[in-house]
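Novice: I'd like to go over a predicted model; first the sequence, then the structure.
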Amino acid sequence: MTTVRTAKKLLLGREIANMMKATDTTQVEVAKFMETSPSRVNGLLAGQNSISVGDVERLARHLGFTEEKYLETLREMRRDNHKRGYWNTGYRRAYSEEMRLRVDVEKHADRIREFEVEIMPGLLQCESYVRALYADLPDQNGLTLEDQVQARVTRQDIYEKDGPPRVHFVLSESCLRRVWGDKAVMREQFAYLLRLSQREHVMVQVLPFDAPVGRRTPIGNRFTLLRIPSPGAAGPLELAYTEGEGEFRYLDDKKAVDAYDNAWTRLTTAALSFEESRKFLRKVGREFA
């Protein structure tokens, strides 16, 4: 059975870890009770392995968590958290294994903060810009250009749902000046970006080339910070997402997340204000007229 990491599996694993910490229970002890291996338990805590609804309730009761309201919270975290087969039909096949978790987390997040260089963030790309990005890629594994475009654009459905997340972007000026497609595509992209920046839950700041930045401001390291609210006792899940050549990392270690949070503070301080950023976007956009 293919292992699919999802937001709900991450939340459930974290909740189980919280119960273990509260009762001073080790992975070895949990493994013995569940009649499985410690490595299997470790995968469960990391959101990589699944557990049945009955087993998660049985484990909670064993650890002393018997309140019915809390048990229902655990059952809700477990329901449909595996999404078996969900990613194997239609345009969803275009998401790589690494991107599947990112897309699922975006759908559950209540706050997304992203710093980007060289290319517009996927959550800010208009359709023609996406089409220009994928135009030179050959069809592969039955995936067409339309599949790739729809997979990217559909991520922005999060803006339309009830209670949309608060999304905040800091864009290096290099994002604005790197041309994809032609001038018509770039004009459309700037108009789209400006419209999005006017939404109540969308915030866009620009970091110009001539903005003075501190020595420790990470102007070359693109990253995303995501927060997933949790109905459980463990509180919201904070993740830092980084991406390199052939490498995708999700960090939930508090020390690592705090380091990226500090980096975010430096970037937002160095960037233009929201209104100054919109003026800057209009200025650069006119250059493509």
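Specialist: Structure received. Residues are numbered from 1 along each chain as shown.
Novice: From now on I want contacts and neighbour counts done on CA atoms only, so please keep to that.
Specialist: OK.
Novice: any idea where the helices of the stretch 51-200 of the chain begin and end?
Specialist: Secondary structure of the stretch 51-200 of the chain (DSSP state H, counting those that start in this stretch): helices at 53-62, 68-78, 97-108, 127-134, 145-154, 173-177, 183-197.
Novice: Adding mean neighbour count and distance to residue 28, write those out as JSON lines.
Specialist: Output for the helices of the stretch 51-200 of the chain, formatted as JSON lines (neighbours: other Cα atoms under 10 Å; distance: least, Cα to Cα, whole Å):
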{"stretch": "helix 53-62", "mean neighbour count": "15", "distance to residue 28": "13"}
{"stretch": "helix 68-78", "mean neighbour count": "16", "distance to residue 28": "22"}
{"stretch": "helix 97-108", "mean neighbour count": "18", "distance to residue 28": "28"}
{"stretch": "helix 127-134", "mean neighbour count": "19", "distance to residue 28": "48"}
{"stretch": "helix 145-154", "mean neighbour count": "18", "distance to residue 28": "41"}
{"stretch": "helix 173-177", "mean neighbour count": "18", "distance to residue 28": "49"}
{"stretch": "helix 183-197", "mean neighbour count": "18", "distance to residue 28": "50"}
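Novice: and of those, who's closest to residue 2?
Specialist: Of all the helices of the stretch 51-200 of the chain, helix 97-108 sits nearest to residue 2, with 10.6 Å by Cα to Cα.
Novice: just checking, what packs against that closest one?
Specialist: helix 7-22, strand 223-228 (3 or more Cα pairs under 8 Å, 6 or more residues apart in numbering; DSSP states H and E).
Novice: what's the spacing between the following helix or strand past the shortest one and its chain's center?
Specialist: If I follow you right, that is strand 223-228. For strand 223-228, the following helix or strand on the C-terminal side (DSSP states H and E) is strand 237-244. Distance, stretch centre to chain centre, for strand 237-244: 7 Å (Cα atoms, centre = their mean, to the nearest Å).
Novice: Now strand 237-244: buried residues?
Specialist: By neighbour count with 16 or more other Cα atoms under 10 Å, strand 237-244 contains the buried residues 237, 238, 239, 240, 241.
Novice: out of those, what pair is the most spread apart?
Specialist: Across the buried residues of strand 237-244 (Cα to Cα), the longest gap, 12.7 Å, separates 237 and 241.
Novice: Included below, for side-by-side comparison, is a second structure:
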Amino acid sequence: MAKAANKESAGGATRLVSHLAKVFRERERLTQKELGAMLGYSAAAISALETGAQPASDEMLIKLEAVIGDGLGVFEVARELVLLDKYPSQFKDYAMLEQRAVSISSYVTLVIDGLFQTEAYARALIGGGYPPLSDQRIDELVAARMARQALLDRAPLPHIELVIEESVLHRVVGNRAIMREQLLHLISCARRRNVTLQVLALDKGRCGEHAGLYGEMKLVETPDHTRVVYMEPQEESLLISHPAKVSGYCRRYAKILAQALSPDESLGLIERLAGEE
């Protein structure tokens, strides 16, 4: 449901799209009802778009481009920018890097990485967080998280590595049916040619060595082949580009990778947990 409060929280791209949609509609001498009928929406939905009470969905932007875009590509370009508006503020800088990355290497310790989450898992995770979010905000965040996964099929294909603590595979999010679906999805992802998935076993550390005790991290290789590190402790954002610091994190990640189970062993473990063996 559209809310007036959304007008105050809307990002710059969302506000611009609202203005452009009205300008382009009026240029075509269309009423809100007429444009809505052409797009498959109600007049109220077009009004909510133009006032900023309800941000445009990706589907609506595609239709706006086709119907009133006049070949300028304005609404097509806006799709990525509006999506960024929907991300939490601390995540936006990383999101832009992620979509253009040559490679991403992640180590996660609490939940499944967002690039590999099912919609049901993501909804349970986001909806169960604190402080509680509105249903609309949950819908926005889930949709934005699912949209990120287009990266896995982007051309050229990025190389994605994921090292996941075994405890994450045992932590039930939502319910057991959601968790089993999530494990099956992980199995499917692990079989992609551009994905390497490894599990850091629960008993790692019993011999005194565990390189992952300082927590989660993401290493991103950019199109110009520089590397940055991204971390998000307690909803704060840390984006590290200092070469010496990045080098240190890369060495730590390499040690975590070496301590993890092999890709085949990891896949077998996930299959057993999912009941596929």
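Specialist: Thanks, I have the structure now. Since this is a predicted model, take the numbers as computed values, not measurements.
Novice: Pipe the helices and strands packed on helix 97-108 of structure 1 into CSV and attach distance to residue 169 of structure 1 and mean neighbour count per row.
Specialist: Formatted as CSV, these follow (distance: least, Cα to Cα, whole Å; neighbours: other Cα atoms under 10 Å):
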stretch, distance to residue 169 of structure 1, mean neighbour count
helix 7-22, 22, 21
strand 223-228, 9, 21
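Novice: Of all the ones you listed, which one is nearest residue 168 of structure 1?
Specialist: Comparing those by Cα to Cα, strand 223-228 comes nearest, at 9.8 Å.
Novice: in structure 2, what residues pair with the closest one?
Specialist: With TM-score structural alignment applied, strand 223-228 of structure 1 matches the range 217-222 in structure 2.
Novice: Show me the contact partners of the matching stretch.
Specialist: The contact list for stretch 217-222 of structure 2 (Cα atoms under 8 Å, 6 or more residues apart in numbering) reads 97-98, 100-108, 227-231, 250.
Novice: just stretch 86-98 of structure 2 next, same as before
Specialist: So stretch 86-98 of structure 2 is in contact with 84-85, 104, 140-141, 144, 220, 222, 230, 235-237, 239, going by Cα under 8 Å, 6+ apart.
Novice: Nearest to residue 199 of structure 2 among these?
Specialist: Among the contacts of stretch 86-98 of structure 2, and counting by Cα to Cα, the member closest to residue 199 of structure 2 is residue 104, at 16.4 Å.
Novice: which position in structure 1 aligns with that closest one?
Specialist: By TM-score structural alignment, residue 104 of structure 2 lines up with residue 112.
Novice: what do you get for residue 141 of structure 2?
Specialist: Matched to structure 1 by TM-score structural alignment, residue 141 of structure 2 sits across from residue 148.
Novice: which non-adjacent residue is nearest that match?
Specialist: Nearest non-adjacent residue to residue 148 of structure 1, counting by Cα to Cα, 6 or more residues apart in numbering: residue 94, 5.8 Å away.
Novice: and the one you found, what pairs with it in structure 2?
Specialist: Residue 94 of structure 1 maps onto residue 86 in structure 2, by TM-score structural alignment.
Novice: Residue 15 of structure 2 versus residue 154 of structure 2, what's the distance?
Specialist: As judged by Cα to Cα, to the nearest Å, residue 154 of structure 2 and residue 15 of structure 2 stand 28 Å apart.
Novice: which of those two has more neighbours?
Specialist: residue 15 (21 against 11; other Cα atoms under 10 Å).
Novice: Surely the more buried one is in a helix?
Specialist: Yes: residue state for residue 15 of structure 2 (DSSP: H, G, I helix; E, B strand; the rest coil) corresponds to a helix.
Novice: So it versus residue 32 of structure 2, what's the distance?
Specialist: Counting by Cα to Cα, the gap from residue 15 of structure 2 to residue 32 of structure 2 is 18 Å.
Novice: repeat for residue 47 of structure 2
Specialist: 7 Å.
Novice: repeat for residue 8 of structure 2
Specialist: For residue 8 of structure 2 relative to residue 32 of structure 2 (Cα to Cα), the value is 22 Å.
Novice: before we move on, what about residue 103 of structure 2?
Specialist: Taking Cα to Cα, one finds residue 103 of structure 2 at 44 Å from residue 32 of structure 2.
Novice: what's the answer for residue 147 of structure 2, then?
Specialist: Residue 147 of structure 2 is 28 Å from residue 32 of structure 2, by Cα to Cα.
Novice: just residue 128 of structure 2 next, same as before
Specialist: For residue 128 of structure 2, the distance to residue 32 of structure 2 (Cα to Cα) stands at 37 Å.
Novice: what about the strands in structure 2?
Specialist: In structure 2, the segments counted as strands under DSSP state E are 103-108, 159-165, 195-200, 217-221, 227-231, 238-240.
Novice: Of all these, which one is nearest residue 261 of structure 2?
Specialist: Nearest of those (Cα to Cα): strand 195-200, 5.5 Å.
Novice: quick one: that closest one aligns where in structure 1?
Specialist: Going by TM-score structural alignment: strand 195-200 of structure 2 matches residues 202-207.
Novice: ok, average deviation of that stretch from structure 2?
Specialist: When structure 2 is overlaid, stretch 202-207 of structure 1 sits 0.4 Å from its aligned residues on average, using mean Cα distance after the TM-score superposition for structure 1.
Novice: Can you tell me the residue that sits opposite residue 182 of structure 2 in structure 1?
Specialist: In structure 1, residue 182 of structure 2 lands on residue 189 (TM-score structural alignment).
Novice: is it true that that match touches residue 121?
Specialist: No: the pair residue 189 of structure 1 / residue 121 is not scored as a contact, 11.6 Å apart, by Cα atoms under 8 Å.
Novice: how about the residue nearest to residue 103 of structure 2 when sequence neighbours are not counted, what does it touch?
Specialist: Distances taken as Cα to Cα, 6+ apart put residue 159 closest to residue 103 of structure 2, at 4.6 Å, once the chain neighbours are dropped. Going by Cα under 8 Å, 6+ apart, residue 159 of structure 2 touches 102, 103, 104, 194, 195.
Novice: go on, residue 189 of structure 2?
Specialist: With Cα under 8 Å, 6+ apart, residue 189 of structure 2 has these contacts: 116, 195.
Novice: if I look at the closest residue to residue 16 of structure 1 other than its chain neighbours, how far off is residue 179 of structure 1?
Specialist: Closest residue in space to residue 16 of structure 1, ignoring its immediate chain neighbours: residue 45 at 6.8 Å, by Cα to Cα, 6+ apart. The gap separating residue 45 of structure 1 from residue 179 of structure 1 is 43 Å, by Cα to Cα.
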